[in-house]
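[1] Take a look and give me a structure for this.
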Amino acid sequence: MTRHALVTGVSGFTGRHLARRLVADGWSVTGTARSRTSGVDGVDERHVDIDDWLGLRSLVGEVRPDVVYHLAAVVDTVTTPDLGLLYRTNTVGTAAVLDAVLRSGTAPRVLVASSAFAYGVVAEGADNIGEDTALAPITPYGASKAAAEAIARQWWRQTGVDLVVARGFQHTGPGHVGAYALADWARQLARGATTLDVGNLDVVRDYLDVRDVAAAYLELADTGGPGEVYNVGSGVGRTMRQMLEGLVEAFDRDVEIRSDVGRFRPSDQPVFVADVAKLRRDTRWAPKHPIEQTLADLARSARVTAGRGE
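    Reported below is the predicted structural model:
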């Protein structure tokens, strides 16, 4: 019997990779998209806003999914030009998705994709951040995700809707675009840049390949504990300098790196690395893509995008 998955935000970075895995594994996949298409063959895309309560109720009732992957979000980790859109999508949208699941009369598992930005300020010395670390977000995006988590877990306690929360750390890989450090550097290098102006390269971050993130979501939807929160990261800390050097090596060119103090963020955590012991304990997940492959594939996809003039 064919299994049905609903992926909100299917046209997003992680959503596209997750949809490809689901289709390859034989799932029937329906996805919500706001404006752009996912470009994934085999996905039935619906243009439903994630804060459209009636539209979501109709969609979930029609699809009757076995699993809902709630990935739709406004991802804005630093500046927020539209707070209303951010909270309507990330926070109220989560409530709308859960309401639609409850009213559909089905009992699917729901995976709610949160973010490590919900942690915010972490005590000095907490190099590997566990799921029991207090949430103290310092950006509107982090706050929106912390609020979405609270709504999701309250919903689970009150209604019994079967859900799991995946708290994702930073990730990159093929197809990564936008105003993110690695994606932006890759775009500039693909367009022939010989100098890069950068911020603080001494901070330590936890980067995971987006394909391994998608694999973790699949595993958590299968065996994650009901109502539980799981970090999704590599568990390995690397300085941003190491990440940039790896990316430059993937492009195989000499590049001048110029430090710009104007790009430093006073709120930056010196070290921000996930403790993924719980994820490994409760699932069969293990990352498959070494960071060198991740950066090489990011460089390759950036070249393709630049070649199309995008």
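
[2] Every contact and neighbour count from this point should use C-alpha atoms.
    Fine.

[3] Please enumerate the helices of the stretch 101-250 of the chain.
    Secondary structure of the stretch 101-250 of the chain (DSSP state H, counting those that start in this stretch): helices at 140-159, 181-190, 210-223, 240-251.

[4] one more to line up against the first:
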Amino acid sequence: MARQATIVGASGFVGRRLRTRLEADGWQVFAPPRGAPELLARDLGVVFYCAGLTADYDRRPFEAVEAHASLVGRVIEAGRFEKIVYLSSTRLYDGLPKAEVSETEPLVFDPTDPRRLYDLSKALGENLVMTRTDGRGAVARLANVYDWAPGAPGFLSEWLIRAQAERSIALDSSPHVARDYIHLDDVVAALIAIASAAEPAICNVASGELVSNAEIAQVFEACSWRVRFSGEAAPAAPPRANIARLRALGLDPRPVKDRVRAYLEGLKG
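    Take a look at the predicted model:
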């Protein structure tokens, strides 16, 4: 019998790819539209909670709180699920003055900083999932997810999409900015593995490596693209996410430079 999954946020960047993969693997997928009353009134199977605001959370703070905490709280209160996997973010580590962080680190937030609304609302969602689901909850803390499909969001995604039409690319960023990047397909594989794990846990879904814009630009240039940056800012690097738990699930994401190189070589034909 096919496993039942519900994807909250199935029209989003991660949710769309996850739905495609689950259906290809034989899952029966329920993808309720926003506000659908059935979400709280039917058996949901394994819930992948992908709803959220990223780029515009500061402009829509109350919608961010609704998506990150209030709605997932109502799903948990209704209780009609086998397991729930909540998508969070490694951004929650940004307040920690450490080079490397694991999922067991206590988080630090300044509640007077309006830009921490994203972190605080995600942390509340995590708390509900890990403490109010009777052991049926898990959290995936995602790093910077990228892809090159049309419309894929994020700095690196947009850079890669532009490479399809441009051989000389000017970027409004600095070569010194470093991030942890993980490809969308690796994220989807990780979410399915987390859903199948026996023990509830918080899991970093990341590559475990910080890579600078300059390093990625070197890959582009080695493949005959030209890349220019407009800035020289050198912000402090975020903590590096330890991915021992992810590897224990049998997953080891492919390094971003290797994926970018293979993608660019494919564009060259």
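
[5] Superposing both, give me the TM-score.
    With the length set by TM-score structural alignment, normalised by the length of the second structure, the two chains reach a TM-score of 0.84; 263 aligned residues with a C-alpha RMSD of 2.9 Å.

[6] one step back: now the helices of the stretch 101-250 of the first structure as CSV including distance to residue 26 of the first structure?
    Shown next, in CSV, are the helices of the stretch 101-250 of the first structure (distance: least, C-alpha to C-alpha, whole Å):
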stretch, distance to residue 26 of the first structure
helix 140-159, 28
helix 181-190, 31
helix 210-223, 13
helix 240-251, 34
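
[7] Dump those into a markdown table; add mean neighbour count and distance to residue 169 of the first structure as well.
    Putting the helices of the stretch 101-250 of the first structure into a markdown table (neighbours: other C-alpha atoms under 10 Å; distance: least, C-alpha to C-alpha, whole Å) gives the following:
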| stretch | mean neighbour count | distance to residue 169 of the first structure |
| --- | --- | --- |
| helix 140-159 | 20 | 12 |
| helix 181-190 | 21 | 14 |
| helix 210-223 | 22 | 9 |
| helix 240-251 | 18 | 14 |
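
[8] Stretch 178-194 of the first structure spans what distance, first to last residue?
    20 Å (C-alpha to C-alpha, to the nearest Å).

[9] returning to that earlier point: mind checking the helices of the stretch 101-250 of the first structure for the one nearest to residue 290 of the first structure?
    Checking those against residue 290 of the first structure by C-alpha to C-alpha gives helix 210-223 as the closest, at 10.1 Å.

[10] which residues of the second structure does the closest one align to?
    Mapped onto the second structure using TM-score structural alignment, helix 210-223 of the first structure covers residues 184-197.

[11] Counting neighbours, what do you get for the counterpart of residue 225 of the second structure in the first structure?
    By TM-score structural alignment, residue 225 of the second structure lines up with residue 253 in the first structure. Per other C-alpha atoms under 10 Å, the neighbour tally for residue 253 of the first structure reads 11.

[12] contacting residues around residue 253 of the first structure?
    Residue 253 of the first structure sits next to no residue when contact means C-alpha atoms under 8 Å, 6 or more residues apart in numbering.

[13] that's a strand at residue 57 of the second structure, yeah?
    No - going by DSSP: H, G, I helix; E, B strand; the rest coil, the assignment for residue 57 of the second structure is coil, not a strand.

[14] about what we covered before: what's the distance between the match of residue 225 of the second structure and residue 293 of the first structure?
    17 Å.

[15] and the host helix or strand of residue 261 of the second structure, what does it pack onto?
    Element membership for residue 261 of the second structure (DSSP states H and E) is helix 256-268. Other helices and strands packing on helix 256-268 of the second structure, by 3 or more C-alpha pairs under 8 Å, 6 or more residues apart in numbering; DSSP states H and E, are strand 181-183, helix 213-222.

[16] Kindly reformat those as CSV containing distance to residue 29 of the second structure.
    CSV is the format used below for these (distance: least, C-alpha to C-alpha, whole Å):
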stretch, distance to residue 29 of the second structure
strand 181-183, 23
helix 213-222, 36
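
[17] right, and the ones you listed - which one's nearest residue 103 of the second structure?
    Checking these against residue 103 of the second structure by C-alpha to C-alpha gives strand 181-183 as the closest, at 17.3 Å.

[18] tell me what the closest one is packed against?
    For strand 181-183 of the second structure, the helices and strands in contact under the criterion 3+ C-alpha pairs under 8 Å, 6+ apart are strand 144-146, helix 256-268.

[19] Specify, as a residue range, where the shortest one falls in the first structure.
    The alignment of strand 144-146 of the second structure onto the first structure (TM-score structural alignment) covers residues 170-172.

[20] what about the matching stretch, distance to the chain center?
    7 Å (C-alpha atoms, centre = their mean, to the nearest Å).

[21] Quick one: residues in contact with that stretch.
    Contact with stretch 170-172 of the first structure is made by 116, 182-183, 205-210, 213, 233, 294, 298, as judged by C-alpha under 8 Å, 6+ apart.

[22] Show me which of those is closest to residue 167 of the first structure.
    residue 116 (5.5 Å).

[23] That closest one maps to what in the second structure?
    In the second structure, residue 116 of the first structure lands on residue 90 (TM-score structural alignment).
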